[in-house]
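**Student:** Quick one, structure for this:
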Amino acid sequence: MTRAWKLPLLLLLCGSAFAAGSVFTGGPATAVVLLLMFLVLAGVHSPLVFPRPVTLLEARRRSAADGRPVVLWRPGCQYCIRLRARLGRSARRLHWVDIWRDPAGAAAAREANDGNETVPTVIVAGRPHTNPDPAWVRAQLSPPV
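**Tutor:** Sure thing, here's the model as predicted:
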C-alpha cells in the first residue's frame, strides 16, 4: 500500500519545496503554478485515478460472470496511465487488479510476461495481452455483433 503512494508524496513534497523557494524569491504566481503542476502530477500518478482495484481471484470471478477484461496494473506506470486516460469512462467497466496490492496478480503478470511484471497486461477470455492498444481494449467491451 505505501509503495503506491511514494511517488505521489514525493511529487507533493518537491512541489511544495519549489513553490516555497519561488515565494521567497518573489514569485508568488510562479509558486502557485508550480504547486498546481506538481499536484496534478501527484494525482495522475496516484491510485486515485484508477477504478477501485480488486483481487485477481475476484476479478476472474467477475470476468467469468460478465465477460469483461481484467487489467493487471500498478500505480505510477505511464502505460497504465495512458490506457486509463484513453479508455475514459469505459475504464470503469474493466476489472482492475493492482499487482502491488495483490501477490496473485503480480504472479499472473510474471507468468504472462516471461517472469517480468510488465503492465498493463489485459486478460481477455483467459489470454493475456501486454500493453494493448486502448482502442482494442475498448472494442473488447462491446458485445459481439
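**Student:** from here on, contacts and neighbour counts on C-alpha atoms
**Tutor:** Fine.
**Student:** isn't Thr121 right up against Ala108?
**Tutor:** No. At 9.2 Å, Thr121 does not count as touching Ala108 under the criterion of C-alpha atoms under 8 Å.
**Student:** ok, the two, which is more surrounded?
**Tutor:** Neighbour totals were compared for Thr121 and Ala108, and Thr121 leads with 24 against 20 (other C-alpha atoms under 10 Å).
**Student:** how much space between the more buried one and Val33?
**Tutor:** To Val33, Thr121 is 35 Å away according to C-alpha to C-alpha, to the nearest Å.
**Student:** And for Gln140?
**Tutor:** With the distance defined as C-alpha to C-alpha, Gln140 ends up 40 Å from Val33.
**Student:** Looking at those two, which has the bigger crowd around it?
**Tutor:** Gln140 (16 against 13).
**Student:** One more, please, to line up against the first structure:
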Amino acid sequence: MMRAWLLPLSLVLCGSVVAAGLASRGSSPGAVAVLLMFVLIAGVNSPLVFPRSIGAVEAQRLSAADGRPVVFWRPGCTYCLRLRFRLGRRARQLHWVDIWRDPAGAAAVRAANEGNETVPTVVVAGQPHVNPDPAWVREQIFRSA
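**Tutor:** The predicted structure is shown next:
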C-alpha cells in the first residue's frame, strides 16, 4: 500500500523543501508556484488518477462474465498514465488491477511477460497485450459493450 504512495509523497516533500527555501529568500510567489507544480506532478503520479483497483481474481471473474478487458497497472508508470488519460471516461469501463497492491495481479503479469512486471498489460478474452495502443483498447471496450 505504502509503495504506491512513495513517489507522490516524495514529490510533495521535495516541493515543500524547495518552496521553503524560496520563501526564506523572500520569493513567496515563486515558492507558491513551485509547491503547486510539485503537488500537481504528485497528483498525476498518485493512485488517485486511476479508477478503483480490484484484485486480479475478481477482475478475471468479472471480465469472463461481462467481456470487458482487464488492465494491470502500477502507480508511477508513464505508459499506464498515457493509457489512462487517452481513454478518458471510458477507462472506468475497464477492470483495473494495481500489481503493487495485488500479488496475484503481479503474478499474472509476470506469467504473461516472461517473468517481467511490464505494465500496462491489458488482457482481452484471456489474451495479454503489453502496452497496447489506447485506440486499440477503446475499440475493445466498444466490442465488449
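**Student:** Tell me where the longest helix sits in structure 1.
**Tutor:** Ranked by residue count and defined by DSSP state H, the top helix of structure 1 is helix 2-24.
**Student:** Can you name the next helix or strand after that one?
**Tutor:** The element immediately downstream of helix 2-24 of structure 1 (helix or strand, assigned by DSSP states H and E) is helix 28-44.
**Student:** For the residue nearest to Ser63 of structure 1 when sequence neighbours are not counted, grab the count of nearby residues.
**Tutor:** Nearest residue to Ser63 of structure 1, sequence neighbours excluded (C-alpha to C-alpha, 6 or more residues apart in numbering): Pro69, at 6.3 Å. Neighbourhood size, Pro69 of structure 1 [other C-alpha under 10 Å]: 26.
**Student:** Val122 is in contact with Pro69 of structure 1, correct?
**Tutor:** Yes. With contact defined as C-alpha under 8 Å, Pro69 of structure 1 counts as touching Val122 (6.5 Å).
**Student:** what separates the closest residue to Ser28 of structure 2 other than its chain neighbours from Val137 of structure 2, distance-wise?
**Tutor:** In space, and not counting its chain neighbours, Ser28 of structure 2 is closest to Leu22: 6.8 Å by C-alpha to C-alpha, 6+ apart. As judged by C-alpha to C-alpha, Leu22 of structure 2 and Val137 of structure 2 stand 44 Å apart.
**Student:** Who has more neighbours out of the two?
**Tutor:** Ranked by neighbour count (other C-alpha under 10 Å), Leu22 of structure 2 and Val137 place Val137 first, with 24 against 17.
**Student:** Tell me who's in contact with the more buried one.
**Tutor:** The contact partners of Val137 of structure 2, taken as C-alpha atoms under 8 Å, 6 or more residues apart in numbering, are Leu87.
**Student:** For it, pull up the helix or strand it's in.
**Tutor:** Counting by DSSP H and E, Val137 of structure 2 is part of helix 134-144.
**Student:** Identify the residue of structure 2 aligned to Phe24 of structure 1.
**Tutor:** Matched by TM-score structural alignment, Phe24 of structure 1 corresponds to Ser24 in structure 2.
**Student:** can you count the residues close to its match?
**Tutor:** Applying other C-alpha under 10 Å, we find 11 residues neighbouring Ser24 of structure 2.
**Student:** What is the neighbour count of Met1 of structure 2?
**Tutor:** By the criterion of other C-alpha under 10 Å, Met1 of structure 2 has 8 neighbours.
**Student:** in structure 1, what residue sits furthest out from the centroid?
**Tutor:** Distance from the C-alpha centroid of structure 1 peaks at Gly26, with 37.3 Å (C-alpha atoms, centre = their mean).
**Student:** Need the counterpart of Leu141 of structure 1 in structure 2.
**Tutor:** Using TM-score structural alignment, the equivalent of Leu141 of structure 1 in structure 2 is Ile141.
**Student:** coming back round to it: and the longest helix of structure 1, which residues are buried?
**Tutor:** Neighbour counts over helix 2-24 of structure 1 (16 or more other C-alpha atoms under 10 Å) mark 4-9, 11-16, 18-20, 22 as buried.
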